[in-house]
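Asker: got a structure for you, letters missing:
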């Protein structure tokens, strides 16, 4: 774990009628909308179940309903990659991990998916075995690693490790299949390589999605700042406190000082809004840059991890392409050999055809007194065979001269 999360038990109030209890049958509210079972874990590793409508979750966390639909276990695209920053939550949809991460808890649907069976126990173990748990229970600290980044780190770690394991399996299955195909090209080996390449393309696509999603945040500092939910919550509280102190009635004789403070605060707030930074002064900007560097280091760590897997799969894919090119060259060479053999046989057939013309001439029923000579048959055979062989040799030399084979 990179750091320790802040203390807290939830960043929203539970509406009336939404009891925290193990989910049984899906209840139906008076408005006719079915409640959904949710599981949430806070910063102390405590896991609770609650039943709440999706619309209430969306309203409390200010998350669009379409993001909650993506988190449903029945979503068709199970292997997708999307990390969406909202005002009060981060929607994580990486592979089979589909959760809502807030500044103080992680929320997920209560279903028998990898999110609940693998991610939730891992996150709970991370918090329960942390040596700083008692410290978090005793008093909050200001230099601790934000809770949302700890949860995001666990999600990225599980996703990257899972993709690496699947990539290693593909590589282990690919090596014997490719070696067998290199030695002998037949239908069985070709079918094995085809199935293996289909698996490779799928895993490589999933790795590429996760890699591109992490890179998207690394390339945009504003997106990374939006992921810092703890700071945004603190800034909102500080802003409300300042606005309350500014609008409070000034003491007697302090109208001028109060108006000056009000004008100074308004000017500072306007400059901060126009520059896109928090009205916390130089110290606040320094803290933002420091935390931004921490988040950037976190994302770069897992980007390096998934990029290594991506490069490994690309290397395997390039090896397959090279093997396909080699096999294609070998097949072309065999085709050329067959064409060469066909050309030689055609040339030999032409020469024999010329000899058959002579045989046909002498086989005609024409009286020329040659057929009565006993040695003439042997002479014609010898001369015809010699002429045929000589013609064949000459034609071969001509074909080689013109590089026909």
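Answerer: Yep, that arrived. Predicted, not measured: the structure shown is a model, and the values here were computed from it.

Asker: when you work out contacts or count neighbours from here on, use the C-alpha atoms and nothing else.
Answerer: Fine.

Asker: pretty sure residue 48 sits in a helix.
Answerer: No: under DSSP: H, G, I helix; E, B strand; the rest coil, residue 48 sits outside any helix and is assigned strand.

Asker: what number of residues lie near it?
Answerer: Per other C-alpha atoms under 10 Å, the neighbour tally for residue 48 reads 14.

Asker: skip the chain neighbours and tell me the closest residue to it.
Answerer: With C-alpha to C-alpha, 6 or more residues apart in numbering as the criterion, residue 48 has its nearest non-adjacent residue at 5.5 Å, and that residue is residue 40.

Asker: check which element follows the helix or strand hosting residue 350 along the chain.
Answerer: Taking DSSP states H and E as the criterion, residue 350 maps to helix 281-362. Moving toward the C-terminus from helix 281-362, the next helix or strand (DSSP H and E) is helix 376-401.

Asker: gap between that following helix and the chain center?
Answerer: Centre-to-centre, helix 376-401 and its host chain are 69 Å apart (C-alpha atoms, centre = their mean, to the nearest Å).

Asker: what of stretch 364-378?
Answerer: For stretch 364-378, the separation from the chain centroid amounts to 87 Å (computed by C-alpha atoms, centre = their mean).

Asker: end to end, how far does that stretch reach?
Answerer: End-to-end distance of stretch 364-378 (C-alpha to C-alpha, to the nearest Å): 18 Å.

Asker: just stretch 106-114 next, same as before
Answerer: One end of stretch 106-114 to the other measures 15 Å (C-alpha to C-alpha).

Asker: and for stretch 125-137?
Answerer: 16 Å.

Asker: so which bits of that stretch are buried?
Answerer: Under the neighbour-count criterion of 16 or more other C-alpha atoms under 10 Å, stretch 125-137 has 126-128, 130, 133, 136 buried.

Asker: want to compare, so here's the second one:
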């Protein structure tokens, strides 16, 4: 589960493959050679370059680290979604007419990846919601590195009035920052859920189609079994009358009752065969 924990002099970040400790002037990255660590470094370094600031005011270093971490994480989720979406759409268009083992296996793999992506995006969304609902944690970030304290009612008390004003402005900026990434995360999570629902509906349609085909095969098998039974009964009656054993029927005249009985059995078998 992703987490962002605020301490007195540092912020602990745990965003999957990215684990870091952000302080006032330093950031310590664990497993920096993993994908999450590399993406975080690529997002953070341009923010710290004076040439890319365009002369505008910069945020405190801690906030730069937090924004870079959130940006790199959500950007990776969005990139995975962009890679999966055209593949899933192509599968949904091809599946009604092409039911092959390779396509069905690819649909299963894509569905599994969508479940994983939706789970990660949902966990990150929940983390951002929890932080936005907890104003105490946001104000703890704002007073970090300043001569300010939080009262019991979460009111900031600073020794210098200017620092309190700057902290309050940063609080609004942090809230806007978190809301921005929350919207991106919700968009990614919602799109993944929609694609997953479409894949599940396609699986249900395929299951119904295969069930209908199995019923057709079972009907043909039953028809063949009934036909075989009818032919076997006719062959049995013909075999009885064709045996080289004396039954004393051959010495009598033609028996209309036996003829009618044989004809009735024959037509009954034919009716049964076509009835199924």
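Answerer: Right, received. Where do you want to start? Small disclaimer: the values here were computed from a predicted structure and weren't measured.

Asker: follow-up on the earlier one: among the buried residues of stretch 125-137 of the first structure, which are in helices?
Answerer: In this view, those that belong to helices under DSSP state H are 126-128, 133, 136.

Asker: nearest to residue 392 of the first structure among those residues?
Answerer: residue 126 (84.8 Å; C-alpha to C-alpha).

Asker: alignment lookup: the closest one to the second structure.
Answerer: Under the alignment (TM-score structural alignment), residue 126 of the first structure pairs with residue 47 in the second structure.

Asker: how about residue 91 of the first structure?
Answerer: Match for residue 91 of the first structure (TM-score structural alignment): residue 12.

Asker: likewise for residue 208 of the first structure?
Answerer: By TM-score structural alignment, residue 208 of the first structure lines up with residue 122.

Asker: so which strand or helix has its match?
Answerer: helix 101-133.

Asker: can you pull the buried residues of that helix?
Answerer: Within helix 101-133 of the second structure, the residues scored as buried using 16+ other C-alpha under 10 Å are 104, 107, 110-111, 113-115, 117-128, 131-132.

Asker: tell me, how many neighbours does the residue nearest to residue 48 of the first structure end up with?
Answerer: 22.

Asker: what is the strand or helix carrying it packed up against?
Answerer: Per DSSP H and E: residue 40 of the first structure is located in strand 36-42. Helices and strands touching strand 36-42 of the first structure, by 3 or more C-alpha pairs under 8 Å, 6 or more residues apart in numbering; DSSP states H and E, are strand 47-52, strand 105-109.

Asker: what range in the second structure matches that strand?
Answerer: Under TM-score structural alignment, there's no match for strand 36-42 of the first structure.

Asker: which ones are touching residue 116 of the first structure?
Answerer: 108-110 (C-alpha atoms under 8 Å, 6 or more residues apart in numbering).

Asker: where does the nearest residue to residue 38 of the second structure once chain neighbours are set aside sit: helix, strand or coil?
Answerer: Leaving out its chain neighbours, the residue that sits closest to residue 38 of the second structure by C-alpha to C-alpha, 6+ apart is residue 32, at 6.1 Å. Assigned with three-state DSSP, residue 32 of the second structure falls in the coil class.

Asker: okay, now residue 32 of the second structure: neighbour count?
Answerer: Neighbours of residue 32 of the second structure (other C-alpha under 10 Å): 17.

Asker: for residue 170 of the first structure, same thing?
Answerer: Applying other C-alpha under 10 Å, we find 18 residues neighbouring residue 170 of the first structure.

Asker: go on, residue 40 of the second structure?
Answerer: Other residues near residue 40 of the second structure come to 25 when the count uses other C-alpha under 10 Å.

Asker: ok, now residue 279 of the first structure?
Answerer: Neighbour number of residue 279 of the first structure under other C-alpha under 10 Å is 19.

Asker: what helix or strand is the closest residue to it other than its chain neighbours on?
Answerer: Spatial nearest neighbour of residue 279 of the first structure, chain neighbours left out: residue 272 (5.3 Å); criterion: C-alpha to C-alpha, 6+ apart. Following DSSP H and E, one finds residue 272 of the first structure within helix 255-275.
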